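Peer 1: here you go, sequence then predicted model.
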Amino acid sequence: MSASYPSLLASTQRFRLGRPQRLTVTPDGRRVFFLRSRGPEDPVRCLWQLDLETGAERLLCDPFELASTAPALSAQERARRERARDQGAGIVAYGFDQDVRVIACTVGEELHLVGMRTGTVTPLPARTPLTDASISPDGAFVAYVHDGELRLIGTDGGGDRALATPEGDAITYGLAEHVAAESMERQRGYWWSPGGDRLAVARVDNGPVGTWYLSDPTQPEAPPTAHRYPAAGTDNALVTLWVYGVGGERVEVDFGWDDYEYLVDVVWDQHGLLAVLQNRPQTVLRTVAVDPENGQVSTLAETRDPAWTQIVPGVPVRTSAGALIATADLEDTRHLTVDGKPVTPAGLQVFEVHGVDGETVLFAASDEPTERHLWTWSPADGLSRVTDTPGIHSGIRTSGTTVINSATLDGHAVTVNGVTAGGVPGGGVTAGGRTVKDLSATSPVVPLVNLLQIGERALRTAVLFPTGWQGESLPVLMDPYGGPAGQRAVADRDPYYASQWFADQGFAVIIADGRGTPGRGPRWERTIHGDRSTFLLEDQIDALYGVAALHPALDLTRVAIRGWSAGGYLAALAVLRRPDVFHAAVAGAPVTDLLLYDTHWEERFLGDPRTDPIPYENGSLIGDAPRLSRPLMLIHGLRDDNVYPVHTLRLSAALLAAGRPHTVLPLPGGSHMPPGVDLLTPELIFIKDALHIA
């Protein structure tokens, strides 16, 4: 295997650069807009249009042609991108008015307009640096956030002014607070009304939240950066919702619920304003209708669960007729509901609602956890499956035009269906549909993935062997994630590039999704309530032994484990508590002290540590330091503001105090996202040395 492959993997962002992303469809269903860089190692995204009648692509905005004077990213924008896991450059976001006359796009932290009739790109004199710009539906204004202040500027370039100004340094308007963006999948802090005359605006008071600091030891002259970080068991930000008119008049929304602590989402559609609230224990999820005139609310729907209520992306949303689309966990199935009534069968687990087109709901669901398919439901046609090829499929739909983003074991493709050759929206499907060009690189490593169901719990498990393997004895590398935020054993090629590279270095690589991971139903997800560590470890061991029973050539005297974030925690947990099974570990960005991670995430699974600290003590790794008897490498970005470097440093300090040798690989300037450098080679050298592999 070429020694340059790990560097290629990093420079192409795992072969994702050059792919179309952030696709939208115009209201008439005839055009698709998207962002895409110019090539496989180019991170600078351009704005493109695909004409569905002709199949022609048109470049609308090229950042290289703009005379940008923006400095290095501001701390506010760096934090936003970290929450969104955005490593790209160039155009950050874009949006168009309801008549698609103009597109507002953010290039770096500057604002530009694309005139659709003239094709010209002009800068708007908005204050910089700015973040999260959004054009009003009527095309009159662009709202944006500068220094925590929500501002409006006319699309004619005039009238730049403050709409909502912070009353203090700890207050922001129009931004999502840390836990909303990191743990609730809410990246926005303001929402336009359909008419463009008002906005719902989140006011965030971070005053109660503790201040943490990050500094880069390689730049001792630079001051540390302060962050408001709500660690488990501490105070959250105070979040309120206000309705502003574009003239500046405002009214506060009175949620009238003493237990409300989290603003989960806001939806403003043709039927009115909705807000979704959650209490601190996350046992109640409430959807309320808001009267924008006086701020009064009424409850539309409520979900309760003694463990936690699950936030599902894309809901609530309403159809054109006003039916409320949501989900409900009933009899171990996450159902799609319409006005509270389930419309999907038992066993079909809903992952996400991608949107509503008239009365048709487009959503992702599956009865097989390794796959995720697109489905539609409508009153007229009932339930229909859109995709069939095993893989992870997502999409959008407008005026009968459906854009399907498919990731399978054979590769990645974006196709568009639903427009006739004559361009009539909703008139049928073109022969084979349109395909959006993909300019990403082809990997020289082709993952050879075996998807299995292992053991009595049918653990979904992926196994990869060296290319051309003939059955000789192999050491084992476990390569899990294991956390509730996602799956690794899926019918999608993308997660396996690094795994196959390790396999080609002479390992059997095993990736198992245990209890708590998505896709297996509410009961499976909530098994870990109160105790994640026990089940995490049990399931990895069961997967290891189950695969070894099928392949006796696996050498169980040489087993290593690697992982990042939740996978890093799992890797460190494995060698600390089960050194009889795991003989070496590489733990990247691990959470080692559960009290040092955020409120919304940790308290969902383990409760409030102020009430019961025992689950946190049982799951944390610091106290296990004296037990280390196997080689352990810890890797951490020194500017990680999600899992702070304190996690690795405290574990390292405890290991040193216990006289336990270990390896620490610090990443100066590194965040929680995978760095753009080769980490695979040092990991490989460490693992081979630890397992005594020549």
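Peer 2: It's in.
Peer 1: for the rest of this, base every contact and every neighbour count on C-alpha atoms.
Peer 2: Will do.
Peer 1: now do the helices in the chain.
Peer 2: Using DSSP state H, the helices of the chain run over residues 5-11, 75-84, 178-183, 497-503, 522-526, 533-550, 566-577, 599-606, 614-619, 646-657, 680-690.
Peer 1: mind putting the ones you listed into TSV with mean neighbour count and distance to Thr155?
Peer 2: Shown next, in TSV, are these (neighbours: other CA atoms under 10 Å; distance: least, CA to CA, whole Å):
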stretch	mean neighbour count	distance to Thr155
helix 5-11	19	37
helix 75-84	18	23
helix 178-183	21	28
helix 497-503	23	44
helix 522-526	18	46
helix 533-550	18	52
helix 566-577	26	44
helix 599-606	22	38
helix 614-619	18	51
helix 646-657	18	45
helix 680-690	17	47
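Peer 1: which one of the ones you listed lies nearest to Asp265?
Peer 2: Closest approach to Asp265 among these (CA to CA): helix 178-183, 8.8 Å.
Peer 1: and the contacts of that closest one?
Peer 2: 80, 83-84, 186-188, 228-230, 262-264, 598-601, 642 (CA atoms under 8 Å, 6 or more residues apart in numbering).
Peer 1: next one for the comparison:
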Amino acid sequence: MTYLSFPRQHARTQRFTLGVPRAFAVAPPEPGGAGRVAFVRARAGSGSPDGGGGAEHLLWVLDVPAGGSAADVPAERVAADPVALLGGADEELPPEERARRERSREGSAGIVAFAADRAVETAAFALSGRLFTAGLVPGAGGARELAVPGPVIDPRPSPDGRRIAYAARGALRVVAADGSGDRVVAEPDGDQVTWGLAEFVAAEEMGRSRGYWWSPDSTALLAARVDESPVQRWWIAEPAHPNRAPVEVAYPAAGTPNAEVSLSLFRLGDGAQEGDGADAAGRADRVDVVWDRARYPYLAAVHWSAGGPPLLLVQARDQREQRYLEVDTATGATSTLAVEEDRIWLDLFPGVPVRTPEGALVRITDEDGVRVLKVGDRTLTGPELHVRAVLDAGGAGAPGDPGVLVTASAGAAAGEPEIGEVHVYRVGASGAERVSTEPGVHGAVRSGELTVLTSVALDRPGALTRVLRGGTPVAEIASLADTPSLTARPRLLEAGERRIPTAVLLPTGYRESDGLLPVLLDPYGGPHGQRVYASHNAHLVSQWFADQGFAVIVADGRGTPGRSPEWEKSIAGDFAGVSVADQVEALEALSGYFPLDLDRVAIRGWSYGGYLAALAALRRPDVFHAAVVGAPVTDLRLYDTHYTERYLGHPDERPEVYDANAVVTSAGLQDAKEPARPMMVIHGLADDNVLVAHSLRLSTELLAAGRPHEVLPLSGVTHMTPQEQVAENLLLLQVDFLQRSLGLD
């Protein structure tokens, strides 16, 4: 076996994610009956050096026998192999699919996502812009292509499995599962209009990657119409290829117009005969959904289940007010089920809104400083839990008991902190029952009595995936992920008066006689970016940096998720001051307990972490002596509406807040202090999320101020860095820069 260095192994395994099962769909079995779990997984834990040979994901099925006795052996089988379906040809992604994957940070190949019908008997997925379906029950006959107009984006079977809806060239279309009767449901009425796709801010910031939803009886579709004509245009060029035209992107920067998003319901009929539910021209009957879009322009979430009429969650642009609406499917009128207001901002949460089978509205909200689960008018959790997401509201308990499955962290009333842990709970009328038992980070997918529980822990690499019937494990889904060539040894603790969640990593084999160590802070440090997890693999890169001779500190300061609403909202209007202050507090608090050389302190980060690293080196050079600044947002007026305005307000109304929080303003470097500290600035030239303009403006101002810095432009690289050689060499070049800048070489 060829030995791979950790940087090469980390890159080739796509951060040890290849071979890990994910994207589970669970068939709802009869009590005690046979079950079925569909999922995707790469065929191996690492790809070949050219990016193939194991990196592509296949669609798999695990058959869970009835009863689940020790003599029953669950069997895995391949339902669809992309190599076979494409005849060995390389996958070619349409621009729309490439954008979808960028928004979800998906860097893998093959069948990376699929959708299934209610019974999990039929799956639909796209490869190279072509539509494929696969039978998931034993003996179904394998996968096949349906000949439809493309390129196909986001195909989804109807709940009854009889039809497939998909987006193509701006239209929403539907075809029978046997490939017959393909037709347009909704067609764009302009060059900048699409049906059935999520707009940029929905996919990037709201967690809504979908643009259409099937009715539970499979006879209708709710579809989003997105008009991007009001959105300003920017252009992303490829300087390494001057013969290529720049790519035009619609980017809604803070303070500028968003895309206009509306919603319509299309009745397709029951499918008994061709033309059901359509007019003489073959178009589906249309009912426009009506709400106050001027006051609530953001369509944050949509849910439609057998529990009742469709649910919408709509937000005001300042995100201080939102409404849960119910849609009258006959008229398109909406009525309000709940209103939420917050003087700072309102967060969005995965999995909500949703209904219980009895029709009750399930949501997560903040009450008296506690993030709680509400079902109808009842609050089912208290300060002992900090609820993070709803996984399933289908109910698995006594009649009338919602039995909602959630993930949560320990809340303020839970006693001793479980630093970095996230658990799965079943919450019902009688209270919350923990489903995951071992320390670590857990997630789940449930249908009926079957639950797929995924767990990671500090004391072992990789993920463990178990299938539970009720609360009893009956099967495991194998992980094919490679084992890391090093062992992460983080110590998780709370630092400083604010009890900042922190991980500290020292070089493997470090002894007290080795003396003080140069320090590397390795944070993300901002919204949506928790880094301190009770997970081994989450700390692998930090451990590798530690093994290069550093004491590495990862601190989740105020603004990061998982602790309390107050903690997250402490950064309102003040990214810069709060985020830097908490990194300094963690560093100073730990200096009395760990061998830290405070005369040699560096910081590195990517995205918000890159922004934080630049701020730290410029505003606190008395503490930080060097910085690696990756893909930073340096001028917050150039970042998107939904994210930036949530935290800092509208730039036309609060220009002084934007200036105070910027690394670079029109007047130059903001609040930079002496002495000047060296920076390595890294940015992908193809980044359509944080445009390279941020780093170019930073470099211009650093040069004008005579401040030392290096710029590393990454040709063809987006906000992700999935390319193997790029990902590997980025780690090596950062270590070289840090050693030179701190005088360690």
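Peer 2: Now that the structure is in, tell me what you want to look at. Since this is a predicted model, take the numbers as computed values, not measurements.
Peer 1: in CSV: the helices of structure 1, plus distance to Leu66 of structure 1.
Peer 2: Shown next, in CSV, are the helices of structure 1 (distance: least, CA to CA, whole Å):
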stretch, distance to Leu66 of structure 1
helix 5-11, 24
helix 75-84, 20
helix 178-183, 30
helix 497-503, 35
helix 522-526, 48
helix 533-550, 50
helix 566-577, 40
helix 599-606, 40
helix 614-619, 51
helix 646-657, 41
helix 680-690, 37
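Peer 1: those helices: which one's closest to Leu348 of structure 1?
Peer 2: Smallest distance to Leu348 of structure 1 across the helices of structure 1 (CA to CA): 11.6 Å, for helix 522-526.
Peer 1: now the closest one on structure 2. Mean distance?
Peer 2: Aligned to structure 2 and superposed, helix 522-526 of structure 1 gives a mean residue distance of 0.8 Å (mean CA distance after the TM-score superposition for structure 1).
Peer 1: what span of structure 2 lines up against that helix?
Peer 2: Aligned by TM-score structural alignment, helix 522-526 of structure 1 corresponds to residues 565-569 of structure 2.
Peer 1: ok, stretch 283-299 of structure 1 next?
Peer 2: Aligned using TM-score structural alignment, stretch 283-299 of structure 1 spans residues 320-336 in structure 2.
Peer 1: can you show me the strands along the stretch 351-500 of structure 1?
Peer 2: Per DSSP state E, counting those that start in this stretch, the stretch 351-500 of structure 1 carries strands over the ranges 360-366, 373-378, 382-385, 392-398, 401-408, 411-417, 434-436, 449-454, 459-464, 474-478.
Peer 1: the stretch 151-300 of structure 2 too?
Peer 2: Using DSSP E, counting those that start in this stretch, the strands of the stretch 151-300 of structure 2 run over residues 153-157, 163-168, 171-176, 183-186, 193-197, 210-214, 220-227, 233-236, 247-250, 260-267, 285-288, 298-305.
Peer 1: where in structure 1 does the first one align, residue-wise?
Peer 2: It stands for strand 153-157 of structure 2. Across structure 1, the stretch matching strand 153-157 of structure 2 (TM-score structural alignment) is residues 131-135.
Peer 1: likewise for the last one?
Peer 2: Residues 262-269 of structure 1 are matched to strand 298-305 of structure 2 when aligned by TM-score structural alignment.
Peer 1: circling back: quick one: closest of the strands of the stretch 151-300 of structure 2 to Pro655 of structure 2.
Peer 2: strand 233-236 (22.1 Å).
Peer 1: the closest one vs structure 1, average offset?
Peer 2: Looks like 0.8 Å for strand 233-236 of structure 2 (mean CA distance after the TM-score superposition for structure 1).
Peer 1: so that strand matches what in structure 1?
Peer 2: The aligned range for strand 233-236 of structure 2 in structure 1 is 211-214, by TM-score structural alignment.
Peer 1: buried residues in that stretch, which are they?
Peer 2: Leu214 (16 or more other CA atoms under 10 Å).
Peer 1: and what of stretch 462-477 of structure 2?
Peer 2: For stretch 462-477 of structure 2, burial by neighbour count (16+ other CA under 10 Å) applies to 462-470, 474-477.
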